[in-house]
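*Asks:* My questions concern the predicted model and sequence given below.
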Amino acid sequence: MAGLQHITEPLSERSVDVNAQGGRYGNALQAASFRGREEVVLLLLERGAHVNAQGGEYDNALHAAKCHEYDEIVRRLLEKSAEVDAHGGDYLGS
């Protein structure tokens, strides 16, 4: 998830589950949001990533992006109906 679209795009064009759960951030969308990788976030959303998927340190992608002030990613997630009132995650109050 280093933000390298030339790696993530070919993978997502195949039958890769962009909503797979696991790891520190819970899912790829949350990891990309945490790292501020807008192009990867957009790619994952385009490929069907669940914007409100729960899990990981921040519990969802919106919280991960918001905590690190990635405003453009926050905007993109909100455009895809990210739930503003979702609860959970270790960093909810930040």
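*Replies:* Perfect, I can see it now. Numbering: from 1, shown residues only.
*Asks:* switch to C-alpha atoms for all contacts and neighbour counts from now on
*Replies:* OK.
*Asks:* number of nearby residues for the closest residue to residue 52 other than its chain neighbours?
*Replies:* Computed as C-alpha to C-alpha, 6 or more residues apart in numbering, the closest residue to residue 52 that is not its neighbour in sequence is residue 82, at 5.7 Å. Residues near residue 82, counting by other C-alpha atoms under 10 Å, number 20.
*Asks:* Please, which helix or strand holds residue 32?
*Replies:* helix 28-35 (DSSP states H and E).
*Asks:* structure B:
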Amino acid sequence: GHDKVVQLLLSKGANVKMQDGTYGNALGMASVRGHYKTVELLLEAGANISAQGVEQGNALEAASYNGHEKIVELLLSKVANIKAKRY
């Protein structure tokens, strides 16, 4: 997950709430790819756990779909919205 780069960007004020259409936000992308530490860092920095992307829904849906069980558990522990509606 390029954790050191993520930490550097966060320390320089990177906007973790920025969204795009494909993955929703950086948290969604990290969840799709299975980058546990990056997901942790983004959650700690206040990333929107329910941001919707076009490809695989929110971070919880993306992690579930791609079989990343530890990330699913982490997101559930942070009260991910498991009833989020897809458009």
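*Replies:* Here it is on my side, so go on. Note that the coordinates shown come from a computational prediction; the quantities given were computed from them, not determined experimentally.
*Asks:* tm score of chain vs chain?
*Replies:* Here the TM-score for the pair of chains, by TM-score structural alignment, normalised by the length of the second structure, is 0.92; 87 aligned residues with a C-alpha RMSD of 1.3 Å.
*Asks:* quick revisit: alignment lookup: the residue nearest to residue 52 of the first structure to the second structure.
*Replies:* By TM-score structural alignment, residue 82 of the first structure lines up with residue 80 in the second structure.
*Asks:* Stretch 26-39 of the second structure corresponds to what range in the first structure?
*Replies:* So stretch 26-39 of the second structure sits over residues 28-41 in the first structure, by TM-score structural alignment.
*Asks:* Spit out the contact partners of the residue nearest the centre of the second structure.
*Replies:* Centroid-nearest residue in the second structure, with C-alpha atoms, centre = their mean: residue 27, separated by 2.0 Å. By C-alpha atoms under 8 Å, 6 or more residues apart in numbering, the residues touching residue 27 of the second structure are 38-39, 42-43, 47-49, 59.
*Asks:* ok so, going back, the helix or strand that comes right after the helix holding residue 32 of the first structure vs the second structure, mean deviation?
*Replies:* For helix 28-35 of the first structure, the following helix or strand on the C-terminal side (DSSP H and E) is helix 38-46. Following superposition, helix 38-46 of the first structure is found to deviate from the second structure by 0.3 Å on average (mean C-alpha distance after the TM-score superposition for the first structure).
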